[in-house]
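> quick one, structure for this:
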Amino acid sequence: MFRYINISLLALLFFMTNAIANPEDQIAEEVAIQESPVAFYDRMIHSISFPIAFENHEQFNTIANELSYAPDVLQHKLFVLARLSMNHLVRRKYKTANTKDLIQQLNIIANNTYDLATVAMLNGRYVGKIENNYEKAISHYNQALGQIQAEHELKALILKHTIHRHLGMLYMLTRQRAPALKHFTTYRDYAYQLRDNYLITAAEAELGKYYNKTGQLALALQHFSEAFRLASLTQYPKQKAHLQLRLAQVYRDLAQWPEAMEYGQMAADSFRTLESETYVSKSMTVLAMVHAEQGLWRQAIDYYLNAQQIDAKLGNVIAQGLNFHNLGESHSKIGDIPTALQYLLKANKIFKERNVKHYLVSNELLIAEVAKLEQNWDLVKQHAQLALDIALEKSLAEEQVQALQFKADAYTALQEHQNAIEPLTQIVTILSQQGKQPQAPSNYSPSILAEQKLKLDLNVMKGKLNKAKEQQDLKSAAVAILLIIGIILAMVTFQLYQRAREASQNLDKSKATQQLEPGTGHPGYLAFLTALDNPQGISATALFQLESLLDLDICEGQSASNEKNSHIAQSIESELSAKCFVIRPGLFALNLYGESPTEKLLEKLQAVLIAQQVQTPVALGLLKLPIFTNLDIKVEPELHLEALQLALAGASSLHQNKADKTQSYYVSFRTLDFAPSAVFSRPLYIHLEQAIIRGLIRVDTNGNKTSIVWQKNHKKIKHNFEIN
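Here you go, the predicted structure:
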């Protein structure tokens, strides 16, 4: 799902890099700046061939013309590029130097209040982000807000929306909570005016972070709950990952450790998927704090070290300082004071170099606390005084009290009681002043916290339900598509089956037709060979010819010959209960079933012919089955037929050599038990004649055996006939 979202977002970015489009696209551009700054930055750099340089309006217009952009479009692109280059996720070589030059060049071509306000906002962002001068940054932002305040165009609303967000963050960094809340509230109001769920979700989340940092956990849960409800209506994985991280922080502050661990781990996994290692580090830090709050300091150290490795690789210097601070605290809790001081001094160096005094004051106080554990009172006094100086500069009452207390403890331990009186007196003065100030009403009501947690859980469940519903809809659609495809495949399969069945039937018909004698349409030569291939149930096979029918097709015509031959074959099958095959006109083959003595077979054939008014002698060749007593010996159908042809040739020779030409004759073969299978091998006529001479095959006939002439060599075979 994330992949499709990113593809759609990149398509939108490509469109926006070519023109400033309608209001929806302007809002989508703001969403893209927050959701996918790295991809947007690379697209912008590519679209304008950055860096570019100009010193006046004329040069800028010339560059815009060369790049085929209108000047206002190119100017807007440069505004966006400057914002993106200061995003902490965008890490590109030389971007800081290029950003400073770019802001200066944009100041040259700024010619209306919107342009001037944008440049002031960029200057504020640069001073705050790069130089860490938050007071100066706030001044630039307020200047930008004053310049744009009276304008109400959409681009002005978006700019004011951004300025209020950044001002809220800056005031939170400088611990000015009242103005921070004011700007965050206004930021949310502008988000609702822009009517975009992503921007509204971001604004609700910022208010949630504010109330979380100020200890108003019920209100924090309320805004995070609303943010989570809105996030369930969008498909932005980065925003959801950030909300998981914020929920982990809220649960941590509520001391609900299982929920804090669950959401912290979910956030870490989500950021790994998004390849956002900066926030993987922050998730590790939250998980470390959850362990630290439970007193599990060694486990906390492991998470802090993981975060430190990531931040060192990314070059996040301030984040490394915070990790050093946390590692120093953790090592002090397990009694490893030297290592704790080593980490805290590293953090001190970073905070001083970066001029982040709101972190430095906490670190100085922690150094004083750890030094107190080691009873290094000089070190306690030194860092307590440094913390006190910063606290006085920033008007931080709580930090002033802590620093003064450390000084008093150090003087007391050193027996310098007179010096200890002054810090204690200052503590009393600060506390008395705090007592006169009205206290903000507390919202720590167990029932309210429970209610907000239930709302949050309900929205989480709604989100899961919506996701499950989407998945179910996708599954239903997939099932419907698969069902349609299945129906189509079934129809195609049925059609293919029908065609295959028709083809099979046609093939069977073709095979059956192929086995018919072409003239008569009666089973013929191929059908007879097929039957011989599986001779089970056949007691004898015969081949006979009717001399008067051999030339009937010439004498009476093809149709008369076909009809006569077919009629005779049908009559023979009916009378003899045999299967008759028409080999060619006048030549027939028979498969006999049951006992059929040769003499009676010849008589029956003659009776059928007389009934059909066919006056012709019959010449018959016959083989009784099985040919060999050894049933394992198989005779090929073609050789079987050729043996019948030889027997028919012998019977025909008896008829031709007699004065009475009307006499019918038969000749049959029967192999003796000791006859080898080789007698039925090619060339068959020669092998059979030799087998007859050698007495391996017995010849039976109703004529004179000595008068038989075998057609192969037209010689009479007289050997052994007398003894048979």
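> switch to C-alpha atoms for all contacts and neighbour counts from now on
Noted.
> quick one, what contacts Tyr187?
Lys160, His161, Thr162, His164, Arg165, Ala203 (CA atoms under 8 Å, 6 or more residues apart in numbering).
> could you export these as JSON lines, including secondary structure and neighbour count?
Listed next are those as JSON lines, based on DSSP: H, G, I helix; E, B strand; the rest coil; neighbours: other CA atoms under 10 Å:
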{"residue": "Lys160", "secondary structure": "helix", "neighbour count": "26"}
{"residue": "His161", "secondary structure": "helix", "neighbour count": "23"}
{"residue": "Thr162", "secondary structure": "helix", "neighbour count": "16"}
{"residue": "His164", "secondary structure": "helix", "neighbour count": "23"}
{"residue": "Arg165", "secondary structure": "helix", "neighbour count": "21"}
{"residue": "Ala203", "secondary structure": "helix", "neighbour count": "26"}
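> please provide the structure for the following sequence as well, for comparison with the first:
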Amino acid sequence: MQKLILFYHTLLLLIVTFPAHAEINQQREIEFIETPNILFERLSARTQFPLSFNNRTEFEAVADSLKYRPDELQADLEILARLFLETALKADDKINNARLLTQQLESLAETPMQEAIILLLEGRIRGLEDQQYKQSIILFKEALNKINNLNDTQSLNLQFILHQNLSSLHTLVKQDTQALYHYKRYREIAYRLRNDYFIALSETAIGIYYTGRNQLAKALQHHSEAYRISNRLDYPVIQAQTQFQLSRAYRDLGQWDEALKNANEAAISYQKLGRDASQSKAMTVIAMIYANQEQWNKAIDYYLNAQQLDEKHNRRISQGLNFHNIGEAYLHLSNYPSAMNYLQMANDIFREKGVMHYLVYNELLFAQALSEQSLWKETITHGVAALIIADSKQLPDAQKEALEYLANAYREERNYPAALEMMDRLVQMQQSTEEDPVEETLSSNLTEEKLKFEINIYQHKLSGYIKNSKDQQMAIIILLAAIFILSFAWLYSLKRLNSFKQQKTLLATQVLQEPQTQLKGYQGLLHCMSDENSPKTIALVNVKLLADLDNEFGLTESKIITENLINQFESQLSCKVYLIKPGEFAFCFTNSLAPEQTLIQISEVLSHQALTINSNVPNYSELHNLELDCIMGHINLPLLANPDLRLTTELQFETVQYALAAAKSIDIGHTYVSIRTLNFAPAAIFFKPLYLNLTHALQRGIIRAETNRTISDIKWPKN
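Next comes the predicted model:
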């Protein structure tokens, strides 16, 4: 009976302590992220690191002296080794201490879990020290294989960490498919562990992945979920991290105010937490927000702030990225010396650290900067360097950009065989690559993503409202209806907007045309006269024999004749010609021409004109052989000498109409009448009734008339 009681007591103890032990491990992982420096100080003091042992026997003796159980001391040393490899930890000689601990722990490793941790540490060391990312991936996968079949909580915790590292590294080396697999496994394990902190971490990570793929709707879904979960946790680091990622989501949507608000708050939180590396990233996001708005000087200020933080802690690769961004900003400001200086500093760091995936894009930006300065030999040098890296890393976008710079530079250097080779490679790549479908306009893309974002927010709000409601089914129906209505309204609005734009363009064209023939007409003339490069001479010409052209030959044939005549006028006289009505044309000359010179030029074109003859239409030959006399009204602009006095284009046109009416009163051969004002002429002479005021002004000598006929024969119109 006593043995049975002892058995049940032991079993109960195991049931109680197993979940407690699991919670302790998860809590330590949270401390690892939230307060790594405090955790480091506590473990360093308790373990009295560094320790001296070469085998398990010596290790157990050390553990006993420290009043540790051997497995507990081994677990603490594993955490300590991982802490040495964290960027947030502030300690000296971190890599060497991590390597020492890894070697000591390797001598103790016996179980698959312990061996997997050694592989994790080795992979982290190689990735941080030499940027051997592919080798790190191999080590992490080997570690994962050792514990994949284990389903206890401790193994799941380690799998969670390994999938996190693998997803980040695959993203870094542009292996998107494998990255997505590990991101999903990372998230799946977080939900299996039922730990809100881990879930928020995984939702943020997968949101970052989708942001990098420009799948903004999916990214926002995960970021908003992470932000919602983190707000109910009492952990400032995860709250700052999710807010920082939310600011990036707002930035990608073009919602600058929200993006700046969240990025600034995240930067302040990171500063309070002493997370300089994260604060630097927040500063960089703020800089990018200003850069997206083309506020380049503000962007440079924030890039420099980030640079100071990275330089303070000797984060060389981050410094290189900041130099690259600053160089790009100066390039947009056309400050080529500064741009080249910062790009060279970035190049030096990327080459020193061997980070080819950053170096290729810096070389491309270098090539762009040199190309804009027409430094073709240097463009070729950096273009070739970028192409070599892009080929080795299989980066199609970088390959295409490098080939474009090289083709252009070789062509400018007259190295046509090399240019042709680059163009051939570019064409082959474009033919072999299936292009993604492109949206009709950038604004429609942005509107769609914002709509999806708003729908996502509404879904979360509605979910909160109906948690304790018995009408949950009705709420879901309402939500689906709202989504359908919003989507339909957006599509309908987009279609209507495109229709209105097309209609506006058509009407804007038609309003400038003469109604019957659809040739350039009266409104087109007024538009020409109001243009910045307004004409200096306006002539209104009436060809009497063409006045009834539309009635005698029909609208279709008369339009052909008139259009042909206008084309001849414009090509031979270098002017713009407008049809006012059948037989009446307005001429706009950019030069100031005397009336007699204007009439001679126009009459010469008329005398040598070759109207398009349709042999099937009667009487065309007669029209072709007739001498076409023209009557012309003429003015030179401006009509008033005082530049502060401006007349409307309608009044200027009526003035030349007045001159034509006067010329038509003589109606003998080629006749012109030109109107000009004297220097002291007041603007009042151009008030309504215009014709009466102009006639009185002629009689008083305020304006002058010039004609090739006898002035006394003119009958001046008086309205």
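> circling back: name the nearest of the contacts of Tyr187 of structure 1 relative to Glu599 of structure 1.
Ala203 (116.5 Å; CA to CA).
> just checking, the closest one touches Tyr190?
No - with contact defined as CA atoms under 8 Å, Ala203 of structure 1 does not count as touching Tyr190 (9.1 Å).
> give the buried residues for stretch 399-412 of structure 2.
Neighbour counts using 16 or more other CA atoms under 10 Å place Gln399, Lys400, Glu401, Ala402, Leu403, Glu404, Tyr405, Leu406, Ala407, Asn408, Ala409, Tyr410 of stretch 399-412 of structure 2 among the buried residues.
> is Glu55 of structure 1 in contact with Leu106, as I believe?
No - between Glu55 of structure 1 and Leu106 there is no contact under CA under 8 Å: 9.9 Å.
> ok, these two, which is more surrounded?
Leu106 (24 against 12; other CA atoms under 10 Å).
> can you give me the neighbour number for the nearest residue to that one once chain neighbours are set aside?
Nearest residue to Leu106 of structure 1, sequence neighbours excluded (CA to CA, 6 or more residues apart in numbering): Val119, at 6.8 Å. Close neighbours of Val119 of structure 1, defined as other CA under 10 Å, add up to 24.
> which stretch of helix or strand covers Val119 of structure 1?
Using DSSP states H and E, Val119 of structure 1 sits within helix 113-129.
> which residues touch the residue nearest the centre of structure 2?
Compute the mean C-alpha point of structure 2, and by CA atoms, centre = their mean the closest residue is Asn292, 7.0 Å away. Contact analysis of Asn292 of structure 2 by CA under 8 Å, 6+ apart lists nothing.
> same thing but 10 Å
Arg251, Asp252, Gly254, Trp256, Ile286, Ala299 (CA atoms under 10 Å, 6 or more residues apart in numbering).
> contacting residues for Arg298 of structure 1?
Ala288, His291, Ala292, Tyr304, Ser330, His331, Lys333, Ile334 are the contacts of Arg298 of structure 1 under CA under 10 Å, 6+ apart.
> how about 7 Å then?
Arg298 of structure 1 makes contact with no residue under the criterion CA atoms under 7 Å, 6 or more residues apart in numbering.
> average offset between the helix or strand hosting it and structure 2?
Using DSSP H and E, Arg298 of structure 1 falls within helix 297-314. On superposition with structure 2, the mean distance recorded for helix 297-314 of structure 1 (mean CA distance after the TM-score superposition for structure 1) is 1.0 Å.
> kind regards, and thank you for your time.
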